[in-house]
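Trainee: quick one, what's the 3D model for this:
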Amino acid sequence: MDWNTSIKDYSLYLRLERGMSDNTLEAYIRDVRKLKDFLLLIESTEKPNTLTRDDIMQFMMYLNKEFFLATSSQARILSSLKSFFLYLNETDQTENNPVELIEAPRLPKKLPDTLEVEEIDNLIAAINHTTYEGRRNHAIIEVLYGCGLRVSELINLTLDCLYFEEGFIKVVGKGDKERFVPIGEEAIHQVDLYLQNDRHTKTPKKGSESILFLNRRGAKLTRVMIFTIVKRLAEEIQLGKNISPHTFRHSFASHMVEGGADLRAVQEMLGHESITTTEIYTHLNKDYLQQVVTEFHPRVN
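Mentor: Modelled structure (predicted):
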C-alpha cells in the first residue's frame, strides 16, 4: 500500500460516497498530505497501514513545534486523520487505526454571533429601495433571515423552488440533499415584489435562466457579492458587529429556539445532519430560562 494510491482512493470516496464539497474535501486531503510529507521529512518508510499511535503523536508534536497550531487546527487535523484511517479500516486496507485512541484537544465553546430583530430592521431600513439592487437585496435579507439559509443555498435558489401557495421553498443543501423550508409572509412579499417589478427587467445570462437572484448583468450572484451586500449595510448603520450572511442563519436559529421552537424542527429547517450541531442555539438568556421554569414547572407557582 503506497501513500499516493491511498490518498487518491480516499479522495474519490469523500467525493462520491460522502458527497463532500470541494473545499471540505481539499481540507481533508491537505491534512493527510501533511502527515505523508512529515514522514518523508524524517525519512520514514512507514506506509498508511503500518503507522502507530506514536507516529501520529510525533507528527502532532512536530506541527505544534514548527507552526504553533491553534487548538482548533489540532482538532481539525486529528479529525481528518481519523476519517482517513476509518476509511482504510472500512475498505480492509488495514486493521490498524493509530488515531483512534488519541484524544483531540478540547475546543472552547464559541457561540455564534447573532443579530437582534431591531438590528435586522435597521439593516433593511438602510437599503436604497429606489434601485434594482436595493429591492433585490431586501428580498435577499428577508430570505436569509426568514429561512435560515446558507449563502450557497441562497445563490442557487431557482424559480421552480418557490412554493409560495404552500408557504415553502425547496432548498438544495450540502451533499445535494433537498429539504423544504417554511417561508414567512414578509419574505414571500419581498420576493414577489422583486419578481413582478425587477427580475424580468434583466436578461439572464446562459446558465442563469432559472436562478432567482440575478445581478444587474443577468448573472447568478456569487458568495462574495452576498458578503459585500451585508458588510456594506452593516457599515451604513455603523452596526459595530462583524457580521456575515451566515449571521442571519445564526439569528434565525437562535430566535426560533428562544421563542420555544422544537429543536428537531429547527434542525430540519437548517438541514443539520446531527442534532448536536443545532444544540449550540440553546444558549438562551437567563431571563428566558427563568420565564420557562416559572411558566411550566409545577412546583414554582
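Trainee: for the rest of this, base every contact and every neighbour count on C-alpha atoms.
Mentor: Noted.
Trainee: strands of the stretch 51-200 of the chain, residue ranges please.
Mentor: When assigned using DSSP state E, counting those that start in this stretch, the strands of the stretch 51-200 of the chain occupy the ranges 162-163, 168-172, 178-182.
Trainee: might you report the residue contacts of the residue nearest the centre of the chain?
Mentor: Against the mean C-alpha coordinate of the chain, by C-alpha atoms, centre = their mean, the closest residue is Arg150 at 6.1 Å. Residues counted as contacts of Arg150 (C-alpha atoms under 8 Å, 6 or more residues apart in numbering) are 144, 245-246, 249.
Trainee: ok so, going back, please identify the deepest-packed of the strands of the stretch 51-200 of the chain.
Mentor: Sort the strands of the stretch 51-200 of the chain by mean neighbour count, taking mean count of other C-alpha atoms under 10 Å, and strand 168-172 sits at the top with a mean of 20.
Trainee: check which helices and strands that strand is in contact with.
Mentor: Here strand 168-172 touches strand 162-163, strand 178-182, going by 3 or more C-alpha pairs under 8 Å, 6 or more residues apart in numbering; DSSP states H and E.
Trainee: compare with the first, here's sequence two:
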Amino acid sequence: MEMKPYRLELIRPSTVLPLIHDVRQEFDLGPFEPTMWRTNDVPLIAAILNRDNKIHWLSTTYLAERALESTSLTGDTVRSYGYSLVLWLNYLSSKNLLLELVTEADLQIFRNTVWNRNSGFSEPRQKAYRSTVIARVETARRFHEWGQSNGKFFSPLGMGGPMRYTLPPEQRLPKIVKATELKNIIGIAPEPYNLAFKWAVTAGLRRFELCGLSKGQVESLTYGDLNEIGEMDVYRKGGRLITTYFPNALLHDTIWYIQTSRPTPKKGMEDVLFLSPNGYKLQREEISRVFRRCADKFGIGAVLHHLRHTFAVTTLEILQRKANAGGSVNPLKTLQILMGHRSLESTQIYLRAMDVYSDEVAEALSFLYGAASVA
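Mentor: Have a look, this model is predicted:
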C-alpha cells in the first residue's frame, strides 16, 4: 500500500520530551517553544510527520495546544484531533491544494469525501457516522481559524463563518447485546476478560475506565447481599469522578479473581485490578480483540462498545420503572450522569432504542441484575 504523505505519531511526553533541547537547537521554534515545553504534564501529545519523518510544525503545535487544554485522562481528545488533521493534510496533498489557499468549497468537498468514504482516500469497511464526519471537518476548520487568528499562516478558510452541515440525519440506533449472546461471550472469555466484559455491561464503563480500575478500591468495598446494588467512585471521561453502580454479585466474582487467579503484578502494577498473564495492565485494544474473537465464535455481530449500549438501555428501563412507581427520579438525567455524557442529547437516543429492543431488554435485565433489577 502506498505510504500517505502524512502520518500521526502519538507520544507519551515523559519518555521523549527531555530530548526537546536537541530539537530546539536544530529548529527555530519561535512561538512554538512555550507550548511544546509545557506538554510534559499531559498524558499524550501528537506529532504529524511527513514521508521524510520531518515534523509538520504547524499542525503539531496546534495539537500540542489542544493537549494542554484537554481534560482527558488518556489523551483520546488529542488523538482524535490528530487523526482528523492527518486526514485533512493527506486530502490536501492528494488534490495538490495549498494549506494557505483552501476555501469553504474545498472543505465542503472534503466533507463529502469523508462521508462517502471514497476509494483510495480512506479504506474503512463501513460508512462513517455523521458525528465522526462533522468532527473531522470541524477539526480542519478550527485548525485554519487558529492559524489565521494567531498569525501562523494566512487562511481564507480561517476567516469564514460557521459551516452549514447538510449531511443526512443519523439513522443508527444503539445496539444491545442479547442475554443469550452475553452468556455465550462471557462463558468462553478467559480471565480477566470475562470480568472486564461484566463490568462494561453492568456499569457502563469505557475501555480506559476498565483498564484503570484499582485493586485496592475494589477490596475496600463493603460486601453486600448478592441481590443488591453496590457503588464505587470511578474517574470517567474528562477526568470527572462519578459514582458507578454494579450488582454485588459482580463484586464477589471480582474479589474471588483477586484472591485466586490474578497474576503476580510487575513492578508498578501492584494496584491495577485487571492484569495480563505476564503481570502488566490490560491494554484497551486487547480487550476489544478478545471480545471480537469470542463474538465471532458464535457469529455474533457485536463489538465491545455495544456492552456500553446494553448498559444504557437496560439501566434506562430500570429508571423508568422506578419513576413510574412514584420514585423521585429523572430517568434521562440520571442516565446522562451514569454514562458520563456532557449533553442530554447524547442520552436521548436510548429512549428510542429501549422501545425497539423491549423484549431483549427484559431478558438482559434478568441476566445482568436478577432480582436487583426490580428493587
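Trainee: quick check: TM-score for this pair?
Mentor: Scored against TM-score structural alignment, normalised by the length of structure 1, the superposed chains reach a TM-score of 0.73; 272 aligned residues with a C-alpha RMSD of 3.6 Å.
Trainee: before we move on, back to that, would you turn the helices and strands packed on strand 168-172 of structure 1 into TSV with distance to Glu26 of structure 1?
Mentor: Below are those laid out as TSV (distance: least, C-alpha to C-alpha, whole Å):
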stretch	distance to Glu26 of structure 1
strand 162-163	33
strand 178-182	24
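Trainee: run a quick neighbour tally on the closest residue to Ala362 of structure 2 other than its chain neighbours.
Mentor: Leaving aside its chain neighbours, Ala362 of structure 2 sits nearest to Thr314 (8.0 Å; criterion: C-alpha to C-alpha, 6 or more residues apart in numbering). Neighbour count of Thr314 of structure 2, defined by other C-alpha atoms under 10 Å: 28.
Trainee: would you agree Thr314 of structure 2 falls within a helix?
Mentor: Yes: the assignment for Thr314 of structure 2 is a helix, going by DSSP: H, G, I helix; E, B strand; the rest coil.
Trainee: OK, contacts around the counterpart of Phe143 of structure 2 in structure 1?
Mentor: Aligned by TM-score structural alignment, Phe143 of structure 2 pairs with Phe84 of structure 1. Neighbour list for Phe84 of structure 1: 10, 32 [criterion: C-alpha under 8 Å, 6+ apart].
Trainee: isn't Ala187 of structure 1 right next to Ala139, touching?
Mentor: Yes: applying C-alpha atoms under 8 Å, one finds Ala187 of structure 1 in contact with Ala139, separated by 6.4 Å.
Trainee: if we can go back for a sec, select, out of the helices and strands packed on strand 168-172 of structure 1, the one closest to Gly240 of structure 1.
Mentor: With C-alpha to C-alpha as the criterion, Gly240 of structure 1 lies closest to strand 178-182 of these, at 30.7 Å.
Trainee: what is the closest one packed up against?
Mentor: strand 168-172, helix 263-270.
Trainee: rerun at 10 Å
Mentor: Strand 178-182 of structure 1 is packed against helix 132-147, strand 162-163, strand 168-172, helix 263-270, with contacts defined by 3 or more C-alpha pairs under 10 Å, 6 or more residues apart in numbering; DSSP states H and E.
Trainee: what stretch of structure 2 does it fall on?
Mentor: So strand 178-182 of structure 1 sits over residues 241-245 in structure 2, by TM-score structural alignment.
Trainee: and for Leu39 of structure 1, the neighbour number?
Mentor: For Leu39 of structure 1, using other C-alpha under 10 Å, the count is 16.
Trainee: how far away is it from Tyr87 of structure 1?
Mentor: 20 Å (C-alpha to C-alpha, to the nearest Å).
Trainee: and the match of strand 178-182 of structure 1, how far from structure 1 on average?
Mentor: Mean deviation of stretch 241-245 of structure 2 from its aligned counterpart in structure 1 after superposition (mean C-alpha distance after the TM-score superposition for structure 1): 2.1 Å.
Trainee: contacts for that stretch, please.
Mentor: Contact with stretch 241-245 of structure 2 is made by 199, 202-205, 229-236, 337-340, as judged by C-alpha atoms under 10 Å, 6 or more residues apart in numbering.
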